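> Provide a 3D model corresponding to the input given below.
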Amino acid sequence: MIVAVLGTGQRGRDVAQRCVRAGHEVRLRGTDASDVMDRVDEIRRAFNRDLSAGIDGTTGLESAVSGSGIVIDATDGGTDSHREVVAETETMVEDETLIAVSDTSLSVTAVATGLRSPDRAVGLNLVDPPDGAIVEVVIAEQTTAATRDRVTDFVESLDASPVVVRDTPGFAALRLELATIAEAVRMVEDGVAGIRDIDRTFERGDSDRDGPLVRADRHGLETVLTALEDLADRLDERFEPPALLRRKVEDGQRGAVTGEGFYVWEEGTPTAGADPDPDVPTRDSEPEFR
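Down below sits the predicted model:
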């Protein structure tokens, strides 16, 4: 299948690389020619510079989407920007072409109002890590069962399991991720356990998945804070950011990118908890427990 991926940011790169790995013919479209080719080269390097890897880059929208079976809009911008992108795309593709939006901060239903045939709109989100086993399929109010089934088939072609979710703020994966991170931060605030021990509890000692606090640092604490604020506004106070998270962002401790968040980072690796472990009292060390 020809897959058109719009956007050369990290989301666009991840989507394009996943589709190339699955054997699809990918056309990556961006607005800056140099940036497009840099991204194409990155993806080819991931495949040992195999020039037969099925990806080409372009700055032309029509040359990207013409003849495609699915267009995945991974551009940056708000609802209006995505609505304009998909509306213009629709004029250049066949009636049966699927149009997907890859952005966890947007309502797919709202973006789909820009289409003449909104029944073919759907959300498509790679769940971290982007080469992992799960891909979210977001069903907008306009999405038909036929579109859902075609998109889940496409996801299975990526050697991934489709998770079908309703078009609600944060969808499923992001809501679970943020809820887990927020509770882990509150546990640090409350002195329940040390940072590493909280993460180890989540990992259960043998998981390949990082704990919630190291993942928060990798995401960037400012990004996590903004996402929690957004969900708190659109859902409820369950997602109100913990005070400790706000304080770290205000103090410039923003995670791996700054070298310190909940962990101290060296060369991209967490080396130690940034805050001292709490003194967990025993009965004979704390008079009030006697």
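> rest of the way, CA atoms for contacts and neighbours
Will do.
> And residue 206, how far from residue 199?
From residue 206 across to residue 199, the span is 12 Å (Cα to Cα, to the nearest Å).
> One more, so I can put them side by side:
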Amino acid sequence: MHDLRVIGVIGAGVMGRGLAQDLAQHGYAVLLTDRSDEILEEAKRAVRHSLRAQMLQQGGGKREGSDAIMARIATSTQLEVLSDADFVIENVTEKWEIKKTIYPVIDRVCPERTVFAANTSAISITRLASLTKRPERVLGMHFMNPVPMKKTVEMIRGYHTAEQTIATAKQLLQGFGKEAVVVADAPGFVSNRVLMLTINEAAFLVQDRVAAPEDVDKIFRECFGHTMGPLATADLIGLDTILYSIEVLYDSFNDDKYRPCPLLKKMVDAGLHGRKNGKGFFNY
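So this is what the prediction gives:
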């Protein structure tokens, strides 16, 4: 058993802030980093709002509870603060060019014992691990959104990932009420190899005027019993993230079935990223 008290979270976007909240609610000290103070301030506002909404849903709750949770989240624009981290979860944008700049820095900054988990939906864990001198302590942990509500995590074993690293990651997940399904390192893993193809094909249905977005999703909800349709799911994840992920699959497999839908590209170029900025396949 490892002593896991201080958790580094790199990236304060939707996933990072959800992780920071969930970890802090379960008693962990969180070091949340991003490239600007503005992003970090917005993340703290979002977490505080989420906590208050959660407490109201649960029939009230003392304001002090929210403040105590927030006090466990420290923020910084410097990765050097992660020198105190027992475990680091990286959540930056799904682009290799961005992710590859992070790992050599945290490899230098963090203690030798620290495990690195990439919260990625498609990028190779083995490739990320190769940027460090500790590939045996690198794995993938693909969290689902919204993090506090999702109890299962897709855990990815890289080529060099040690069994002890898997055990440590499972220990951390257990500490904030989650469990893992361990899969091999392959492009898209299990969830996104299927999901991104589904979302991309649903976008083609809209582009080809086979059906409107609400009708595509209604079929999946009411005929198959899905909680959300593929296009609402895309809006929740972020259409920019969907596009990055499908592009990784296309590049990895060189298979035309992963060709990104032109409508999806156009929407991302137009700034229609889904829930995070108010408009995607649906309006929010």
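> Superposing both, give me the TM-score.
Aligned and superposed, the two chains score 0.76 in TM-score terms (TM-score structural alignment, normalised by the length of structure 2); 263 aligned residues with a Cα RMSD of 3.3 Å.
> picking up where we left off before, okay, residue 206 and residue 199 of structure 1: which has more neighbours?
residue 199 (20 against 8; other Cα atoms under 10 Å).
> what residue of structure 2 matches up with that one?
Using TM-score structural alignment, the equivalent of residue 199 of structure 1 in structure 2 is residue 217.
> and that match, what does it touch?
Residues in contact with residue 217 of structure 2 (Cα atoms under 8 Å, 6 or more residues apart in numbering) are 228, 229, 230, 231, 232.
> That one belongs to a helix?
Yes. Assignment of residue 217 of structure 2 by DSSP: H, G, I helix; E, B strand; the rest coil places it within a helix.
> from the contacts of residue 217 of structure 2, which ones fall inside helices?
230, 231, 232 (DSSP state H).
> Compare the residues you listed and tell me which is most surrounded.
Going by other Cα under 10 Å, residue 231 tops those with 26 neighbours.
> May I see the buried residues of the helix or strand containing residue 264 of structure 2?
Residue 264 of structure 2 is part of helix 262-269 when elements are defined by DSSP states H and E. Buried residues in helix 262-269 of structure 2, counting neighbours by 16 or more other Cα atoms under 10 Å, are found at 264, 265, 267, 268.
> Please apply the same query to stretch 18-34 of structure 2.
For stretch 18-34 of structure 2, using 16+ other Cα under 10 Å, the buried residues are 18-25, 28-34.
> follow-up on the earlier one: which of the buried residues of helix 262-269 of structure 2 sits closest to residue 172 of structure 2?
Using Cα to Cα, residue 268 is the member of the buried residues of helix 262-269 of structure 2 that sits closest to residue 172 of structure 2, with 34.9 Å.
> ok, the closest one - contacts?
239, 240, 243.
> which SSE is the aligned residue in structure 1 for residue 112 of structure 2 in?
Under the alignment (TM-score structural alignment), residue 112 of structure 2 pairs with residue 95 in structure 1. Under DSSP H and E, no helix or strand contains residue 95 of structure 1.
> I'd like to know how many residues surround residue 95 of structure 1.
Residues contacting residue 95 of structure 1 under the criterion other Cα under 10 Å number 11.
> The stretch 151-290 of structure 1: helices as residue ranges?
173-189, 195-203, 212-219, 221-234, 243-250 (DSSP state H, counting those that start in this stretch).
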